[in-house]
Every structure is written in structure tokens, then in C-alpha cells.
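Peer 1: Take a look and give me a structure for this.
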Amino acid sequence: MNKFLEKIFDWCYPLFKHWGLPYTLASYLSLFINIIILCFLAYEIYIVFRFVLVRLMEIIAKKTKTKFDDLLVSNKTAKYIAHLIPLLFIYKSVPVILNDYVYWESVFGKLVGIYIVILVLWIIRTIFNAFRDYLKQKPAYSDKPIDSYIQVIMIILWMIGITVIISELFEIKPNTLFTTLGAVSAIIILIFRDTILGFVASIQVSLNDMVRIGDWITFDKFGADGDVIEINLATVKVRNFDNTTTTIPTYSMISDSFRNWRGMLNSDGRRIKRHILIKANSIRFLNDSELEAMKKIQLISSYIVARQAEIKKFNITNQIDKSIPINGRNLTNFGLFRKYITQYLLNYPSLNKDMILICRQLQPTSQGIPLEVYAFTKDKRFENYEYIMSDIFDHVFASIDYFNLEIFELPSGIKIHNTEN
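Peer 2: Just a heads-up that it's a prediction; the model follows:
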């Protein structure tokens, strides 16, 4: 190899000396021409090898069934590999061209060596990117934080590469370099604090399966409410439902609280948990005539008949004085309304009857008595879920008057005006 390079680059100086040029002028002219020849040959070698490697990889990608080689082509791996051949040629040629310039030979040799290390790391990065894209096409890996794993590996490789570059540049042994880095580890930790936190957090997020790509999460601190589209070493990207994007630091996923809706989406239903406020002074016992009128409500007609017979038997057996309604056992409009809503929910086709389904009374408040519907919809899609919940409460609101109940609401301007008059 060296003899071949000497034939290419050692002809200038003897020719200039033969022409009678001074030593210094002949030497610099020879160096200038040799550098031009080196650049030209390196560029031609790059063009040839780039064409050959790119075409060869494209042909292989078309003939094979796997998509991995197609992704290598799309990530331009062959073009970066093609840079290596001319660089190796330059690396071997520099000692021959700068044979009489020891200092510059050392400088250029180190620079070319550093560039080769960086280029090798860049080639490895394109291969990992192709591997990442390949795994993301697989259903088993589509929700895994592949970016975080690749970034961790690349950080380790870059640390090794930087160590090699520093060792090459300053002619320091790696052992000595690592000893020096250990002494300044506190400063390094301070500088790379966010990277280290992100690295640790991404491992914990992955191992604990806290969040996956495609999960719907709600993170109030950062205003995030949408689907996770990317998980990497430093950040988690969320596409919100208003089509904005929120970027969350990865370490915030373990240091702060957020809500992951994956469990709900994987379950058999999506929960409805909403209440209305009933005025306390509208709740009362029902007399026989009112109960007769309510028997026309088909969902609770049989219930009223059965409860009336049970209550009447109890009151007679215990000789209850029914001259005032408070004595003994009685039916209330609020209790019947709860029963009616429960029956309505049981007959509603879009609710999952295998999960909890209740209409319950909550702790009284200063605004009234909360009546809560607690049930699960079969359809978990957002728009359908909202429609089902609204449809149920439309019926709840419309049914209130039939039970002589009132919903609490703050007085409007018209009501206040009428009261004053």
C-alpha cells in the first residue's frame, strides 16, 4: 500500500528539483499539488463507492422479503459507509504526503482519526435508527419506548467514542483519562444532570410499564391530555386532543402524578360518575293518591305495588298510627326516583350490566342532596361515551318533575326580580 502511495505522491518533488527550483519552493509546490491530487482521488473514490454501495443495497433490498434493509436504504446507511473508504485512503496517504512535515503529519493524522471515529458512530446510529423503525412496525413493539433504549446505547457509545478521541488528541491513556474523569465526576453530574435523570427515569418508566406509546394520559401539571406519540431519553411527547403537542420531561413521569387511561381502555367499560343536586325541601312522603298516579310509570309500577303491600302489612302488624305520614314505613318521592333511575339504567342498552350499576345518594351539601349515577358504558370511544352520558342525563333531568322533585340551581336575574315584586 505504501509503495503504491509513494508512486502517486513522490513524483512531484524530484521533477521540480530536476527543473532547478529551490528546495523550499519545490517542497511547497510538491505539497500543494499532492494535496490537490489527494482531494481529487478521495472525492472520486467516494463517488464510486457511494454509487456501488447504494445501488448494491437497493438491489438487495428489492430482492429480499424483510423490510430491515429497506429501512437501511431510507436511513442512508450506505452513503455514510461510503465515506469510510476515502477517509481510510486519506489516513494512509497523509504520512506519505507530509513525510517532511512531522508536526503537521501528526495533526492531520489525528484529525482524520477523530473524523473516522465520529463517522463510525454515525453509521452505527443510522443502523440503530433502521432497527428502531423496523421494531415499531411490529405490533409487539409498537408501544415500547424503543427510542429510549437506542438513546441509552448511543450515549454509551458516544462516551466511548469521546474517550477514544480525547486519548488520540492529547495522547492520554484511557486509564489515566478515566481516573481524571472520576476526580471531576461531581462537575460532570452537575452538567449532565437532566440527561442522567432522564436516563434513570426512562429505565423506570420502561421496567414498571408506566406508560407506552399510544397510551392516553392526563398530566395536569403540564396541561397534557391526549395520546403518547414518542418516548425518548429526555422527553415524552403527547399529542393532545386539540391537536397541540405537549413535551413532558421523562423524569417528571416518576416524580409527579399523572393519569394513564390504559386500564380503562383495556377494561369492559368506561365509567360514568356524575351527580345532580336535589333540593332538600322538595323531598317528602307520598300519599296513596300520588302513588296511584305514579303506578302509570311502567318501570316502577310493579315495584310500587310490591312495596305498598309490604309497607301496609308492616304498619298493620305493628299497629302504626297513620294519621300522620311520619309514623311507620312510607315511600318517598326521592326514593322512588332513585328506583326509577336504577331501572332506567338497567334497561339502557349501551350500559354494561356485568359491571357496577347503581344510582346512589351522596353526603348532603349546602346546595342540596347529590344523586349520583355510577355505571359503565360498553362503548369506550370518547364521542360515543359523551353521547351516552348526555342521553342518560337528558332523561334524568326531564324525569324530575314527574316525582315532584326540584333540582338546585342558583337564582337567575328573572327569579330574583319576581321575588322582589
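
Peer 1: C-alpha only now, for contacts and for neighbours.
Peer 2: Will do.

Peer 1: Show the contacting residues for W104.
Peer 2: Shown here is W104, whose contacts under the criterion Cα atoms under 8 Å, 6 or more residues apart in numbering are L98.

Peer 1: From L98, how far off is it?
Peer 2: Noted for W104: a distance of 7 Å to L98, by Cα to Cα, to the nearest Å.

Peer 1: Likewise for N421?
Peer 2: Taking Cα to Cα as the measure, N421 falls 107 Å from L98.

Peer 1: same thing with I272?
Peer 2: In terms of Cα to Cα, I272 sits 80 Å off from L98.

Peer 1: quick one on the thing from earlier: give me the more crowded residue out of N421 and L98.
Peer 2: Neighbour tally, N421 and L98, criterion other Cα atoms under 10 Å: the higher count belongs to L98, 18 against 5.

Peer 1: Go ahead and confirm that one touches S106.
Peer 2: No - in terms of Cα atoms under 8 Å, L98 does not count as a neighbour of S106; the distance is 9.0 Å.

Peer 1: so what sits against both of the two?
Peer 2: Taking Cα under 8 Å, 6+ apart as the contact criterion, no residue touches both L98 and S106.

Peer 1: how about the helices in the stretch 151-300 of the chain?
Peer 2: If DSSP state H, counting those that start in this stretch is used as the criterion, the helices of the stretch 151-300 of the chain fall at 174-183, 185-191, 193-207, 252-255, 262-266, 288-294, 298-317.

Peer 1: Mind checking those for the one nearest to I400?
Peer 2: Go through those one by one with Cα to Cα and the one that ends up closest to I400 is helix 288-294, at 12.7 Å.

Peer 1: what packs against the closest one?
Peer 2: Identification of packing neighbours for helix 288-294 by 3 or more Cα pairs under 8 Å, 6 or more residues apart in numbering; DSSP states H and E yields no helix or strand.

Peer 1: Also this sequence, please, to line up against the first:
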Amino acid sequence: MEKTNIINISSKETSSLIYNWTFEHIEAVGLSDRITHILTSVCLLIAAFTVLFIINYIVLSIFKSTFIRIIKRTKSKWDDYLLENKGLDCLSLLIMTILAQQMLPPIFIGFPSLMNGLGKFLDILVIFAVYKLINALLKTVRDILRNTKAFIDKPLDSYLQVIQIFLFFIIGTLIFSILTGNSPWSFLVSLGAASAILMLVFKDTILGFVASIQVSANDSVRVGDWIEMPKYGVDGDVLQINLNNVKVQNFDKTVVTIPTYTLLSDSFKNYRGMQDSGGRRIKRSINIKISSIRYLSNEEIAELKKIQLLAPYIDKRQEEIEEYNALNKADRSTLVNGRNMTNVGLFRAYIVAYAKHHPDIHKNMTLMVRQLSPTEHGLPLELYMFTNGTAWAFFEDTMSDIFDHLFAAIKYFDLEVFELPASDDLRDALKPILTEISKSLKSEQVK
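Peer 2: Have a look, this model is predicted:
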């Protein structure tokens, strides 16, 4: 390119005047046109980077610090979230990229091919800077919504990821258009032909997206819910619901990650209903040794009437039994005739009375003590009731206190809790027999 051509072209724009002025001063040294063009571009490039560095320093050191002080003094939270998500950094990056886009291309007027490639590169950088700023704003909106009552349990991360995927698609289309110089519509047409491949590649993402929408619409799982999926080793609180996976922290503090679509394809247990009800179920049995179950004599009944919680029940029950036996003329010389009280029946009535008077047992929920089918381990008496709270520690403490008391009280009813014999029991049972055998052997030796 000759000097006269450069002057004619550069006179059309202010930036070209700067290039022309620099070119003339370097040319005065007596260098060739090519060397002059190279030195002109290098000098202007150094000057441009110096200006950008100064502007960047001013933006980061002065304006940003000023904004940070203002944000920390305000009571609103949205600006704090914007700062946490580096919104100011993304804005400064966008400003610097736009300035570079305006300053750098005129520097390479003497190199049209290089200027064209650099222009495309800077256009792509501007697109990425815009994306980072939009992404920071979206994260700020997410954090604001996450702290509102209406969205506190919604899978906001899934929605954010869907928008991010849409933004990636737009960015990819624009970058393709910049690099090829073709219209974005041509890219969309070719993309439609490859839709089957994209469906296969993004299968998990699509399934996760559908699952996130259905989970949110059906309100089946929320962040903070306690869920249980034994198949995947899940038993804990939901930490996060994303587009592709769900993070659950088990009670042993391990974190399990499962695909989001498994919430639709597999069954799981959600304890939210229990937590919202305010009561947690106790469902545990005491196995009674069947051979210890028997009728009670009048003297034994009189002794059990000393138990305050049981006395009203015994009085009422005695009246019903006497009325029934008198009406049916039952022969009371044999206890099996007519109706009688049993030690296990009174023990069951005592458990009900004890539970009804217990301050930590929910009185407005199901409360009963029932017999299950007898087994080789005795007769199970099952306690079915609910505690007043749902916290794990409270539930376990309450249940333990109740069974501590019942195991100690069962002896007053002349009942035995079934338990398999231990080694000490076998040794005690065999000890007399072994002693007799030992004596017999000694006597035989004497003879």
C-alpha cells in the first residue's frame, strides 16, 4: 500500500488521521513503507494498551471501590448479591472489551487481512462479555428469589441452567455467523438437520429439564426436604436441585448425587408430610413371653389398682365383667368360665393410659397399643402413636424414655419379655446336670 492511498483512505475517519500522523512521523526517519507500517502499528498498539491499562486501573481502583463502599452501606440485599456474583467485574470487562473493539482495529489499517481477523476476534470477545454480564444478573435474580418465601423451595438452579443453555445456543449462533460471514438462519437450518444427533447428545439434559418442571409443578420435592431412596443410598436432606442432578446430604454427612430424572422414573419417600404434620410415628413392639400370660386373681387385681393410671380402668372393667358374668351365670369356680382380667390385658391398658398422659405424645393423632400375630419370639405388643415433635433427637429421646419405663414396669404385671437364651443362661441351666455327671464319674472311679 502506497503512502498516497493511505492518506486518501484515512482522511475519512478520525482514527485514520491518527494513524496517518504517526505514519508520517515514522516515515520521516527514511524507512521503507512496510517497515513504517509495522512500526506505526506497534507504536499505536503500545499506546492503545497503555490507555486501556489506565482506564482499567481507574475503573477497578476508583469507581469499583466507590461502588463497593456504597453497596455495603445500603440496607438492600440485591446489590450485595450483584457484588457477590461479580456483576461489577463483568460490567468493567464489557466496557474494556468495547473500548478495545473501537481502538485496536484502526491501528492495523496497513494490514487489512489482520484487521479483519482481529475485528472478528473482538466481536466474539464482546459477545462473551455480554454473556458474562447477563449470567451475573441472572445469578443475582436467583439469589434474590431464593430468599423470598414464594421461591425458597423451588429448583431455581434448574431454571437458571435452562436459561444458560438457551444463551449458549444464541452465542453459538452469533459466533458461527461472525466466523463464516453467513446469516444466523443458515446455521439454524443446518442445526435442524442435526436435531436427532443433538437429542441423543443432550438426552440427560432434556430428561432433567422435563423432570425439573414436573417436580416443581407437582411439588413432589423441594430444597430442604428429607427424602429416602434406598436403591441409590439416599437418606437425607435435599441440598440442591439442578437441571442434571439432585444433591442430597445424608445424615452421616455424606453427599449423594442422583440424576434429576430418577425422581420421576423411580419411587422415593418424602418425609415432608410428616414434618408438616407436627408428629412423628412411633411403631415399635415389645415381645411378651407367652408362657407368662395368665389370668389374675382378685388379690393381684387389688394390688395393681395401686397404680394410679390403671385404677380407673380396672374399676370400669370390673363392673363390665361382673355384669357380664352375672347375666350369663358363669361358674366362677373355674377362671376360664366367663370373662376375666389377664396380666397382658392390663399391661396393654396401662401402656395406653401412660401414653395419653405423656406430655411428648401427640393427643390428636392415632394412639393405640395392639397385639400382632404370635411368633416363635413371643406375643408382640406394638405401640402405634406419634410424638409432639419431628426432630430426630427429640423423637429418639421420647421413644427411648417410654420403652425404658415400660421395660421396668412390666415386672409389676408378672410378665416376661421374650429374649433368646444367652451363653450364661445355658451354663446356669446345665450346671446342675454337669455337677451330677461329675459326681457320678468320681464315684465310679472310687469303686
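
Peer 1: Which position in structure 2 pairs with I416 of structure 1?
Peer 2: When the structures are aligned by TM-score structural alignment, the residue of structure 2 matched to I416 of structure 1 is L426.

Peer 1: Just give the number of residues close to E300 of structure 2.
Peer 2: For E300 of structure 2, the neighbour count with other Cα under 10 Å is 14.

Peer 1: do N245 of structure 2 as well
Peer 2: When neighbours are counted by other Cα under 10 Å, N245 of structure 2 comes out with 21.

Peer 1: what's the answer for I278 of structure 1, then?
Peer 2: 22.

Peer 1: Can you name the residues that contact it?
Peer 2: With contacts taken as Cα under 8 Å, 6+ apart, I278 of structure 1 has the following neighbours: 368-371, 405-408.

Peer 1: what are the ranges of the strands in the stretch 251-400 of structure 2?
Peer 2: Along the stretch 251-400 of structure 2, the stretches classed as strands by DSSP state E, counting those that start in this stretch are 255-259, 269-270, 280-288, 368-371, 379-387.

Peer 1: wait, which of the ones you listed is closest to W226 of structure 2?
Peer 2: Taking Cα to Cα as the criterion, strand 269-270 is the member of the strands of the stretch 251-400 of structure 2 that comes nearest to W226 of structure 2, at 5.9 Å.

Peer 1: Superpose on structure 1 and give me the mean offset of the closest one.
Peer 2: After superposition onto structure 1, the mean distance of strand 269-270 of structure 2 to its aligned counterpart is 2.2 Å, using mean Cα distance after the TM-score superposition for structure 1.

Peer 1: Can you tell me what sits against that strand?
Peer 2: The contact list for strand 269-270 of structure 2, computed with Cα under 8 Å, 6+ apart, reads 220-221, 225-229.

Peer 1: equivalent range in structure 1 for that strand?
Peer 2: Residues 259-260 of structure 1 are matched to strand 269-270 of structure 2 when aligned by TM-score structural alignment.

Peer 1: tell me how far the matching stretch is from the chain's mean position?
Peer 2: Here the centre of stretch 259-260 of structure 1 is set off from its chain's centre by 12 Å, with Cα atoms, centre = their mean, to the nearest Å.

Peer 1: Next: stretch 14-34 of structure 1.
Peer 2: For stretch 14-34 of structure 1, the gap between its own C-alpha mean and the chain's C-alpha mean amounts to 64 Å (Cα atoms, centre = their mean).

Peer 1: start to end distance for it?
Peer 2: Using Cα to Cα, the gap from the first to the last residue of stretch 14-34 of structure 1 comes to 13 Å.

Peer 1: Buried by neighbour count: which residues of it qualify?
Peer 2: Neighbour-count burial for stretch 14-34 of structure 1, counted by 16 or more other Cα atoms under 10 Å, picks out 16, 26-27, 29-31, 34.

Peer 1: would TSV of these with distance to S350 of structure 1 be doable?
Peer 2: TSV is the format used below for the buried residues of stretch 14-34 of structure 1 (distance: Cα to Cα, whole Å):
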residue	distance to S350 of structure 1
F16	95
A26	93
S27	91
L29	89
S30	88
L31	85
N34	82
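
Peer 1: Fine by me, we can end here.
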